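Asker: Can you look at this prediction? I've put the sequence above it.
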Amino acid sequence: MTQISEIDARSRSIFKTLVETYLETGEPVGSRTLSRREGVDVSPATIRNVMADLTELGLLEAPHTSAGRLPTERGLRLFVDGMLEVGEPTPEERAVLEKQAADGDAQGVLDSAADKLSGLTRMASLVMASNSDRPLKHLEFIRLDDTRALAVIVDAAGDVENRLIELPPGMPATSLIEAANYLNAQLSGRTLKEAREHVLQEIEQRRTQLDDLTAELAKRGIVELSNLPERGGRQLIVRGQSNLLAGAQDDLERVQQLFDELERKEGLIDLLEAAREGEGVRIFIGAENRLFSLSGSSVVAAPYRDSDRNIIGVLGVVGPTRLNYGRVIPLVDYTADLVSRMIR
């Protein structure tokens, strides 16, 4: 792949100005238009020669209907990685993002973040969270036979998770009821992670009124439930798909393709999982991600964390490759930091 160091200073300047102009207008950029831009002090003929060289390098392409050029996905990647000037959210944008359910639960914070981010960027927003991070509402054990029971847990959003657990030998029916009652008293308002730490500590320090068999069941139940598979425990929030229609009258086929891609929940979760691997904002441009290879869309995403700095989810936006990266990146970054602070 072409590196910035392989392009001379004049070509870099012209390329940078061309990409910025394209991101502003959405139209192919011609040499005459570039020659009129501030900071460009070379002739249209020189610009045409540079544009031809950049096209040969695979950084620009020429639509059939225009003499102008626009950046390829490779060119956009080069621009984003080495030439993009990223600003800060404005005070007004910060105020909008901070006007969230500060005193509400984690679910309310995530829903609000998705709505605000979509509104500010005029793109579709994506938020991936673990269902195990939701506050819990109710748990019960249903005996299947002498050695097994089904643990059923309901979270604050009404979603249900089931888990098969092994029963301690000789477990009487009353112990299932007592263990469930004890756990329900401890779980209320806590996440699975919080509940596990609290319950295990209480049992270890013998601060409960449970007999040994019932305590063992409560211990097994909370451990098994907190080890629910990652795939089954993912919640995906998508907001603002209608924003993608704005200004897309000439490219409705691409937008429809993007809508179809957004319906593939598993693919979206895989994409956002990839964003968990980085420390900060991750940017996926067009065919760099298999999910959006057909619509040619970009995703800007960043992870958010719990009080122990563990990554517990990812949020971001998706839109055309011609999005305002310099504005969107800091908005996504600030929202991820804000959510991390609000759900701790």
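Answerer: That came through fine.

Asker: Please make it C-alpha for all contacts and neighbour counts, starting now.
Answerer: Noted.

Asker: Tell me which stretches of the stretch 101-250 of the chain form helices.
Answerer: Assigned by DSSP state H, counting those that start in this stretch, the stretch 101-250 of the chain shows helices spanning 106-121, 173-187, 192-204, 212-226.

Asker: Would you format these as JSON lines with distance to S340 and mean neighbour count included?
Answerer: Below are the helices of the stretch 101-250 of the chain laid out as JSON lines (distance: least, CA to CA, whole Å; neighbours: other CA atoms under 10 Å):
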{"stretch": "helix 106-121", "distance to S340": "10", "mean neighbour count": "20"}
{"stretch": "helix 173-187", "distance to S340": "22", "mean neighbour count": "18"}
{"stretch": "helix 192-204", "distance to S340": "16", "mean neighbour count": "17"}
{"stretch": "helix 212-226", "distance to S340": "21", "mean neighbour count": "20"}
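
Asker: Check it against this one:
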Amino acid sequence: MSAPFPTFSLSDLDSRARHIFRDIVENYLETGLPVGSRTLALSGGRSLSPATIRNTMAELSRFGLLASPHVSAGRVPTQAGLRLFVDGLLEIGDLGGAERQRLEARLAGAEQSSDQFLEQASGMLAGLAGGAGLVLSPSSAPQSPPLRHVEFVALDDGQALVVLVYTDGRIENRLMPRPEGLLPASLERAGNFLSTRLKGRRLEEARADILEEMENGQAQIDAAAEGLIKQGLAEWSGSEEATDNKRALIVRGRAQLLDNLEAQTDLERIRLLFEDLERKEELIALLDRTEEADGVKIFIGTENPLFSLSGSSLVIAPYRDAAQNILGAVGVIGPTRLNYARVIPMVDYTAQLVGRRLGPNAR
């Protein structure tokens, strides 16, 4: 995942700084409060003086990993610090057998409909993780198989023939209007561009990445070819309205986000997060992109523009059927001081449970 933070690695920290940094982040995630040098000196068990710890904390602050919310207050991890901690220092264990059984029992009930089951999964995650639970339901339309090749052929009547070759051997031909003045070379470039990016992937899961690449000016194709690709993706993948009608977003546990607020600034952040949760189309697009993840995916604060104002974290995982086709996603959204060590394996196992239940009947 790309992050908007300066490049920094644990190798840039010596052993003492790494240990102090870990203690600060773990203390903050547990309490939500700034951590002072005296607190670490008393609880860290490292025989370091408060002055030594203060010097190290100042160094970590210069690196952009810690910040002081108030004058003479302790330190809290920045978003860059949280990302470094999650990627390099967080110890995540498997759920114990007893906890797995509790999750399975919470989602038991063969008499439930799929909708009721998903509602229960979302509510369960909210109750156990201290954030809001999110579940993206399976699409009501069958997914197309992955693609092998895309080719555009110019026709005489102002149209272009699009040849879509799928990995299962199926070939699909579609007609679409050909922009005026479009040269054969542009058709070839458009076909090569799409073939490279779609090979082995479904249209539905690659569409957002392709559009983002073109919007960022990274596609290195001419405007005519870009226009043809955008037109094709809109027609082949279906409109945004049609996609939204096929997928439901279930959000439960908003009240969990109001518990244990530390300050008025927290209340404002939660208000902004509530606004984010109402932006259904953007949330669905974000969750759909987890289809490219092998497992749990984590967004911290401004790593995704949707949460840039509320400063929230999202822990999300796709759920799959028996053939490993991705059906939807489950996750938790909440403050950046989520208990990541607990939430990550919980989201991962819940995704497995949802996949087992819905996999045989999702299509």
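Answerer: Yep, that arrived. Predicted, not measured: the structure shown is a model, and the values here were computed from it.

Asker: ok so, going back, for I285 of structure 1, find the nearest of the helices of the stretch 101-250 of structure 1.
Answerer: Nearest of these to I285 of structure 1, taken as CA to CA: helix 106-121 at 16.8 Å.

Asker: Switch the helices of the stretch 101-250 of structure 1 over to JSON lines; also include distance to D337 of structure 1.
Answerer: Listed next are the helices of the stretch 101-250 of structure 1 as JSON lines, based on distance: least, CA to CA, whole Å:
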{"stretch": "helix 106-121", "distance to D337 of structure 1": "11"}
{"stretch": "helix 173-187", "distance to D337 of structure 1": "27"}
{"stretch": "helix 192-204", "distance to D337 of structure 1": "21"}
{"stretch": "helix 212-226", "distance to D337 of structure 1": "26"}
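
Asker: I'd like to know which of those helices lies nearest to P303 of structure 1.
Answerer: Nearest to P303 of structure 1, of the helices of the stretch 101-250 of structure 1 and by CA to CA, is helix 106-121 at 12.5 Å.

Asker: what's the matching range in structure 2 for that closest one?
Answerer: Mapped onto structure 2 using TM-score structural alignment, helix 106-121 of structure 1 covers residues 114-129.

Asker: Could you do stretch 178-191 of structure 1 as well?
Answerer: Counting by TM-score structural alignment, stretch 178-191 of structure 1 falls onto no part of structure 2.

Asker: where along the stretch 1-150 of structure 2 do the helices fall?
Answerer: For the stretch 1-150 of structure 2, helices defined by DSSP H, counting those that start in this stretch occupy the ranges 15-31, 37-43, 50-62, 79-88, 97-106, 114-129.

Asker: To E226 of structure 2, which of these lies closest?
Answerer: Across the helices of the stretch 1-150 of structure 2, the minimum distance to E226 of structure 2, taken as CA to CA, is reached by helix 79-88, at 34.8 Å.

Asker: ok, back up a step: and the match of helix 106-121 of structure 1 against structure 1, how far off on average?
Answerer: Following the fit onto structure 1, the mean deviation recorded for stretch 114-129 of structure 2 is 1.6 Å by mean CA distance after the TM-score superposition for structure 1.

Asker: before we move on, back to that, would you mind giving the helices of the stretch 1-150 of structure 2 as TSV with distance to G295 of structure 2 added?
Answerer: Shown next, in TSV, are these (distance: least, CA to CA, whole Å):
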stretch	distance to G295 of structure 2
helix 15-31	23
helix 37-43	34
helix 50-62	31
helix 79-88	14
helix 97-106	18
helix 114-129	17
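
Asker: With A322 of structure 2 as the reference, name the closest of the ones you listed.
Answerer: Across these, A322 of structure 2 has its closest neighbour in helix 114-129 (16.8 Å, CA to CA).

Asker: now the closest one against helix 97-106, angle please.
Answerer: Using axes from the mean of the first three to the mean of the last three CA atoms, to 10 degrees, the inter-axis angle of helix 114-129 of structure 2 relative to helix 97-106 is 140 degrees.

Asker: Nice, that's everything, thank you.
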